[in-house]
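>>> Output the structure for:
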Amino acid sequence: MSMFLEAFTWLADSAAWMGATSIGHRLGQHLIITMIVVGIAAAIALPVGIAIGHTGRGRGFVIAAAGAARAVPTLGLLTILALAMGIGITAPIVALIVLAVPPLLAGTYAGIENVERTTIDAARAAGMNEFQIIVHVELPLAAHVILGGFRSATLQVIATATLAAYVSDSGLGRYIFAGLKSRDYPQMLAGALLVAALAILIDLGLSVLQRMVRRSVEPRMPRPRSRVAGPSLKGAS
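Sure, this is the predicted structure:
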C-alpha cells in the first residue's frame, strides 16, 4: 500500500508535470505513437479484410499469417528491428504495426463476412455493383464489428507502446524503464498506472462509440400487434 501512496505522491508532484520530460509531454508522445501505428495498420488491414470478407478468397492464408504475426514476441521483434534500423522510434513503430494488424484484419473480414447473404443478393438485384455493395451495404452493417477490431488493436498498442522507451526516449514507458534502472519503484509504478488509466479511458470511449454505431445499424423490427380475442361463436345459434 505504501508503494501506491508513494506513486500517487510522485504523480501529484508539480515537478512531474513540468519540462520536456513532463507527464503531459510523455502522454502526448504515447498517443501520437498509438495513432501513427493504428493508422498505418488500418491502411494495411482494412482493404485486405474487406477483400477477403467480400470474396471469401485467401481467407485461410491470411488467417494463418495473422496468427503467426500474433505469435511473434513484440520485445524480441523490437530488439531485432532496433539492431537492424538503429536506435530511434522507427523500430518500435514497425514492431507495433505487426502487433496491430491481426486484430484489425480479423475484425474487418469477420464483420464483412457475417453480413447476411440475402441482403447482399437484394442489393445486387437492385442493380448495385460490387463497389457500391461494399460501401453502402457491407461496411455500414459491419461497422460495429470492425470497430471491435479497431478497439482491440488500439488497446494492445497503448499497452505495448511502453516498449518504445526501450530503444527511444518516447512515451509513458520511459517512466517504467527509468524507474527500473534507478530502482525508483514509485516512479515505475506511476508510469504503469498512467498507461493503465489511458487504456481504460480510451476503451470506454471506443466502447461507447461501438454501441452507438451498432444501434444505428440495427434494423427496426416492427412491434407485434396485440391480439384481441373476439367473441366466441361456439354455441351461437
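
>>> from here on, contacts and neighbour counts on C-alpha atoms
Noted.

>>> In this structure Leu105 contacts Ile52, no?
No: look at Leu105 against Ile52 with CA atoms under 8 Å: they stay out of range, at 9.4 Å.

>>> And those two? Which one has more around it.
Leu105 (29 against 21; other CA atoms under 10 Å).

>>> residues in contact with the more buried one?
Listed by CA atoms under 8 Å, 6 or more residues apart in numbering, the contact set of Leu105 reads Ala45, Leu46, Val48, Gly49, Ala66, Gly149.

>>> and for comparison, fold this next one:
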Amino acid sequence: MNVLNFVQAFFGDPAHWHGHDGIPQRLLEHVGYSLLALGLAAGIGLPVGLLTGHTGRGGNALAFLATAARALPSFNLLVLMFVLLGLGLLPVMIPLVVLAVPPILVTTYEAVRSVDPAPVDAARGLGMREGRILFRVELPVALPLILGGLLSAAVQIVSTATIAAYVSLGGLGRYIVDGLYQRDYEKVVGGATLVAALALATLAVFRLVARIVVSPGVRGR
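Here you go, the predicted structure:
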C-alpha cells in the first residue's frame, strides 16, 4: 500500500473515531499539551523579550541562551526528565518549553529593538513613562514580528508534542508510537498526517489572529 492508501484506510475506519483512542480524544489531548506548553513558554519569553528589547540590554546573553537551548535534543531531554521526575506531564512540558522559549524570546527582543526610534523619542519628549512607551508605542508596531515568534514556537510544539506518547501520555503521538510497536503502518501514517494537519491549522489560526489584533497601518507596512 502507498501512503495515500494508508491515509484513506486510517481515516475511513470508524473505530478510529470513537473511544479513548479515537481521533477526537487524541486530538484534544495533543492540543491541550501544546496550548499549555505555549502558554508557559510565552509567559517566560514575552516579558523577558519585551523588557530587554525596550532597554536594549542583554542581547548577547539572549543570543547565547537561545543557541544553547536550541542545541538541546528534545527527546534526550525528555528521557533525562523522565529519569529524574518519573511519569507525568512535567517531564513532557520541560523539553517543550525549552524548545519554544528561544524563538519567542529572541523574536520579541528583535521586534522591539527594530521599532523606529523617532516615535519613541517623541513619546519620551511628551513625558510618557517607560511602561506606557513600551505598551502604547513599541508593542503595537512590534506585534507582527512577535506573533511570528509565537507562531514559530507553536508549530515546533505541535510537531514535537508527539514525544508525550513515549512516557505513557496521550496525544497524536500515541498513533505513531503504538503503530511502530504494532507494525501498524496505517496508524503511523494516520498519526503523522494528523500532526501535519494540526500544524497547518495552527498557521491558519495565527494568521487570523494577526488580522484581528494588528492594526491595518502596521499590517500594511
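
>>> coming back round to it: so of the contacts of Leu105 of the first structure, which ones are in helices?
Ala45, Leu46, Val48, Gly49, Ala66, Gly149 (DSSP state H).

>>> What count of nearby residues applies to the closest residue to the fifth one other than its chain neighbours?
Which is Ala66 of the first structure. Counting by CA to CA, 6 or more residues apart in numbering, Pro102 is the residue found nearest to Ala66 of the first structure once chain neighbours are left out, at 4.9 Å. By other CA under 10 Å, 25 other residues sit near Pro102 of the first structure.

>>> which SSE is Pro102 of the first structure in?
Element membership of Pro102 of the first structure, judged by DSSP states H and E, is helix 90-113.

>>> again with Arg57 of the second structure
Assigned by DSSP H and E, Arg57 of the second structure falls within no helix or strand.

>>> Kindly report the same for the one 4 residues further on.
Ala61 of the second structure is part of helix 59-70 when elements are defined by DSSP H and E.

>>> Can you tell me the closest non-neighbouring residue to the residue most central in space within the second structure?
Geometric centre of the second structure, nearest residue: Ala154, 2.0 Å, by CA atoms, centre = their mean. Spatial nearest neighbour of Ala154 of the second structure, excluding adjacent residues (CA to CA, 6+ apart): Leu38 at 6.2 Å.

>>> How much space separates the alignment partner in the first structure of that neighbour from Thr119 of the first structure?
In the first structure, the residue paired with Leu38 of the second structure according to TM-score structural alignment is Val38. Shown here: Val38 of the first structure relative to Thr119 of the first structure, a distance of 31 Å by CA to CA, to the nearest Å.

>>> out of these two, which sits in the more crowded spot?
Val38 (26 against 13).

>>> element containing Pro144 of the second structure, please.
Going by DSSP H and E, Pro144 of the second structure is part of helix 139-160.

>>> Point out the other helices and strands that the next helix-or-strand element following that helix packs with.
Moving toward the C-terminus from helix 139-160 of the second structure, the next helix or strand (DSSP H and E) is helix 173-182. Counting contacts by 3 or more CA pairs under 8 Å, 6 or more residues apart in numbering; DSSP states H and E, helix 173-182 of the second structure is packed against helix 185-213.

>>> after superposition, how close is the helix it packs on to the first structure?
By mean CA distance after the TM-score superposition for the first structure, the fitted helix 185-213 of the second structure averages 1.4 Å away from its aligned residues in the first structure.

>>> what's downstream of that helix, the next helix or strand?
helix 216-220.

>>> how much distance is there from that following helix to the middle of the chain?
Between the centre of helix 216-220 of the second structure and the centre of its chain there are 25 Å (CA atoms, centre = their mean, to the nearest Å).

>>> what do you get for stretch 37-48 of the second structure?
10 Å.

>>> Which residues outside that stretch are in contact with it?
Residues outside stretch 37-48 of the second structure that contact it (CA under 8 Å, 6+ apart): 93, 96-98, 100-102, 104-105, 108, 150, 153-154, 157.

>>> Pull the contacting residues for Thr193 of the second structure.
By CA under 8 Å, 6+ apart, the contact list for Thr193 of the second structure reads Val7.

>>> what does the helix holding Ala61 of the second structure correspond to over in the first structure?
So helix 59-70 of the second structure sits over residues 59-70 in the first structure, by TM-score structural alignment.

>>> average distance between that stretch and the second structure?
Averaged out, stretch 59-70 of the first structure is 0.7 Å away (mean CA distance after the TM-score superposition for the first structure).

>>> Tell me if I'm right that Arg219 of the second structure and Leu145 touch.
No: using CA under 8 Å as the test, Arg219 of the second structure is too far from Leu145 to be in contact (10.6 Å).

>>> out of the two, which sits in the busier spot?
More neighbours surround Leu145 than the other of Arg219 of the second structure and Leu145, with 18 against 13 (other CA under 10 Å).

>>> Hmm, the more buried one is touching Tyr109, no?
No: here Leu145 of the second structure lies out of contact with Tyr109, judged by CA under 8 Å, at a distance of 9.8 Å.

>>> picking that back up, by neighbours, which of the ones in helices among the contacts of Leu105 of the first structure wins?
Gly49 (26 neighbours).

>>> Ignoring the adjacent residues along the chain, who's closest to that one?
Nearest non-adjacent residue to Gly49 of the first structure (CA to CA, 6+ apart): Tyr109, at 4.3 Å.

>>> distance of that neighbour from Thr160 of the first structure?
When Tyr109 of the first structure is compared with Thr160 of the first structure (using CA to CA), they lie 24 Å apart.

>>> These two: which has the busier surroundings?
In this view Tyr109 of the first structure and Thr160 are compared by other CA under 10 Å, and Tyr109 has more residues nearby, 28 against 19.

>>> Tell me the residue in the second structure aligned with that one.
Match for Tyr109 of the first structure (TM-score structural alignment): Tyr109.
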